[in-house]
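Q: Structure here, sequence nowhere to be found:
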């Protein structure tokens, strides 16, 4: 397995780099914001493309299957790319690939091709994978190990800011288009994604010219076995799989759930406001979690949040109206700390296997492709609300990981 060296210079600044660790952390937050924004735009695309191409829920979930399938196919090649061209150029390349994918939405809309849309999403996602494989462990290394969860939660807070803004942006520019003309509805996605492509290229240029703290070029010492021998890492990978799958499944279906597929409360454009609150809760929760985990262990916070999410989902399934709406919206608040906390618990104590473990965990993000498809199949057969039982099972596993699974074996 290809591994990425994530040993960052430990001094606060370097005359060769011209940027201290805090400055690098601040700049990296722009990446977290952008891939959060782009990922959450899928939640707008799903209902839009579903109406445009008259898709079932399962067929519409191919958006997430394609997007998160890129994590499974590209995580290890992304590690190889970064190992060959370096961290800085890896970021620039990832941004460029994502920009190309966003630009491809223009011809996809012109050709009215669902397959073309999925191809553009796959290329966009490949670029994001290159960024994410490097950025998560890099942020974890920009300080002491004891505060790694807090630091990653802080940067993930800006990821959540992107997911909060995206539904407002997408709802206004895409779902507000009420034209009955199919060509006009398809064209609604063109300019927003061209604008995103330009933004990605601009950020790539910024990273191309700034000097970041360098990743040391020392090779990892060879040892018998691999990162797969660590039980808490393997269980953590399953935790990432279930968490991303559950979060993506819920986020992808909220617009439909608030409308004709569930609660019958709003049209698509109005439902995006509550989708934004769902992701906004994740943003607020990450900033709160970053502070709370300075005082309370990460595993205890993860266990508490897992229980709260299960209670909220069950409440939404068993009620109706605004009680059901706010119950599922509040899931975002308690989702907040899960990904970065599972990630840091899983790579804790890996030593020279840390970068290899990061690749395994990023591979597990494929849960965002698999779980929504399972939920979509159940939704088409038994109703959208009933399909949330899949998410409950996912969070039940996360509770197990928080209580027992994260502990190191001898």
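A: Perfect, I can see it now. On a predicted model such as this, the values are computed, not experimentally measured, just so you know.
Q: Please make it C-alpha for all contacts and neighbour counts, starting now.
A: Noted.
Q: Contacts for stretch 285-299 next, please.
A: The contact list for stretch 285-299 (CA atoms under 8 Å, 6 or more residues apart in numbering) reads 147, 149-151, 153-154, 156-157, 301, 333-337, 341, 345, 402-403, 406.
Q: let's go with 7 Å and repeat that
A: 150-151, 153-154, 156-157, 333-334, 336-337, 341, 402-403 (CA atoms under 7 Å, 6 or more residues apart in numbering).
Q: dropping in the other structure now:
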């Protein structure tokens, strides 16, 4: 199949934007608690409102992609995200924040469902695992820059001589990020409108699924297995990212804005670094082996971050990000490569699993209040890590990731 490189470029940029929007909740989480004067459990409903949208919108998004095309769905998504960001920025109340975050989460669901199968078709199924790591690299870059930009914009908002100080309340400098989100959404609307995607959408390659057929996929044990694996990964990722600032402050007395936001940024930076290594590893090893190895590394580093000293925690949390780096791309590629058709509908179900991120923060908050210890509550994150390890061991894809053999002229069996 002829590649559509402009579409690949737009898809990779979209991964960056999704991450930039999604992962700001981690560094501003302590600020939200302070601004709205709420507890840790109630604050968990901020990410809940965002990620619950994936559970509601992902399957409809997959069906919408089939009945229209990727371009329409992506344009709709960025329109929703622009509206949601403006709603949050202009009316920063707790109730409207829930609605705004749900709208932005709905937009991210539309994007995730439409761009993952698009990336697979643009680059070829054999190279999808590798391209997924590149996409995760962009995702990590967006998440790394988000806290850095947040600190810069917060300082500008607190400076009375800047435009931001006139539109952002003095005690809510973090709202400046949502003005930026609205601007980025408008820019992406223009980019997507100017990109030709029609040639990448093929009704022959993507048979149309009905609501009943999508529901039937939930009876497929392989689909269900990967659905929960995706839910486990997002719960793990967001549970860690949203807890770092609060944990470092409550357990070690470190500043939430300076130290907390910096460690969150380093967490995503190490996830990005891990993607660089993942690009090489994906060409050398079976993705199932990589997933299991990285799960073990994540368990060890997260345990050290939770139980160690303050000095160890600020190092171990970012290292955990390194070991999370290939889990999403590995799971998603294994899932889609376990089927020979219906990838759009399956991607919709997989992205529904992103709802796992909705439950991580509230559950951690509830356990923290029940045990009187956030430290104890964070050990619940070892459960989803163990499940991902299990899925990696038992997965049986019909298309393996393309690998090469060093020091041998004989092509690998997977290239045949």
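A: Received it, and whenever you're ready, just let me know what you need. As the structure is a computational prediction, the values presented were derived from the model and not from experiment.
Q: Can you calculate the TM-score here?
A: Remark: TM-score between the superposed chains equals 0.88 [TM-score structural alignment, normalised by the length of structure 1]; 385 aligned residues with a CA RMSD of 2.4 Å.
Q: coming back round to it: will you turn the contacts of stretch 285-299 of structure 1 into a markdown table that also has neighbour count, secondary structure and distance to residue 185 of structure 1?
A: A markdown table is the format used below for those (neighbours: other CA atoms under 10 Å; DSSP: H, G, I helix; E, B strand; the rest coil; distance: CA to CA, whole Å):
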| residue | neighbour count | secondary structure | distance to residue 185 of structure 1 |
| --- | --- | --- | --- |
| 150 | 26 | helix | 43 |
| 151 | 23 | helix | 41 |
| 153 | 31 | helix | 38 |
| 154 | 24 | helix | 38 |
| 156 | 26 | helix | 33 |
| 157 | 28 | helix | 33 |
| 333 | 23 | helix | 33 |
| 334 | 24 | helix | 35 |
| 336 | 28 | coil | 33 |
| 337 | 31 | coil | 37 |
| 341 | 25 | helix | 40 |
| 402 | 26 | helix | 45 |
| 403 | 15 | helix | 48 |
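Q: For the residues you listed, work out which two are farthest apart.
A: 157 and 403 (24.4 Å; CA to CA).
Q: The counterpart of residue 318 of structure 2 in structure 1: how many residues sit nearby?
A: Aligned by TM-score structural alignment, residue 318 of structure 2 pairs with residue 329 of structure 1. Neighbour count for residue 329 of structure 1, taken as other CA atoms under 10 Å: 25.
Q: give the contact list for residue 329 of structure 1.
A: 277-278.
Q: try 10 Å
A: Taking CA atoms under 10 Å, 6 or more residues apart in numbering as the criterion, residue 329 of structure 1 is in contact with 250-251, 254, 274-281, 312-313, 316, 323.
Q: Next step: these restricted to helices.
A: Within those, membership in helices is found for 250-251, 254, 274-281, 312-313, 316, 323, as judged by DSSP state H.
Q: from the contacts of residue 329 of structure 1, which would you call buried?
A: Buried residues within the contacts of residue 329 of structure 1, counting neighbours by 16 or more other CA atoms under 10 Å: 250-251, 254, 274-281, 312-313, 316.
Q: could those go into JSON lines alongside distance to residue 305 of structure 1?
A: JSON lines is the format used below for those (distance: CA to CA, whole Å):
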{"residue": "250", "distance to residue 305 of structure 1": "16"}
{"residue": "251", "distance to residue 305 of structure 1": "17"}
{"residue": "254", "distance to residue 305 of structure 1": "20"}
{"residue": "274", "distance to residue 305 of structure 1": "21"}
{"residue": "275", "distance to residue 305 of structure 1": "20"}
{"residue": "276", "distance to residue 305 of structure 1": "20"}
{"residue": "277", "distance to residue 305 of structure 1": "18"}
{"residue": "278", "distance to residue 305 of structure 1": "15"}
{"residue": "279", "distance to residue 305 of structure 1": "16"}
{"residue": "280", "distance to residue 305 of structure 1": "16"}
{"residue": "281", "distance to residue 305 of structure 1": "13"}
{"residue": "312", "distance to residue 305 of structure 1": "11"}
{"residue": "313", "distance to residue 305 of structure 1": "12"}
{"residue": "316", "distance to residue 305 of structure 1": "17"}
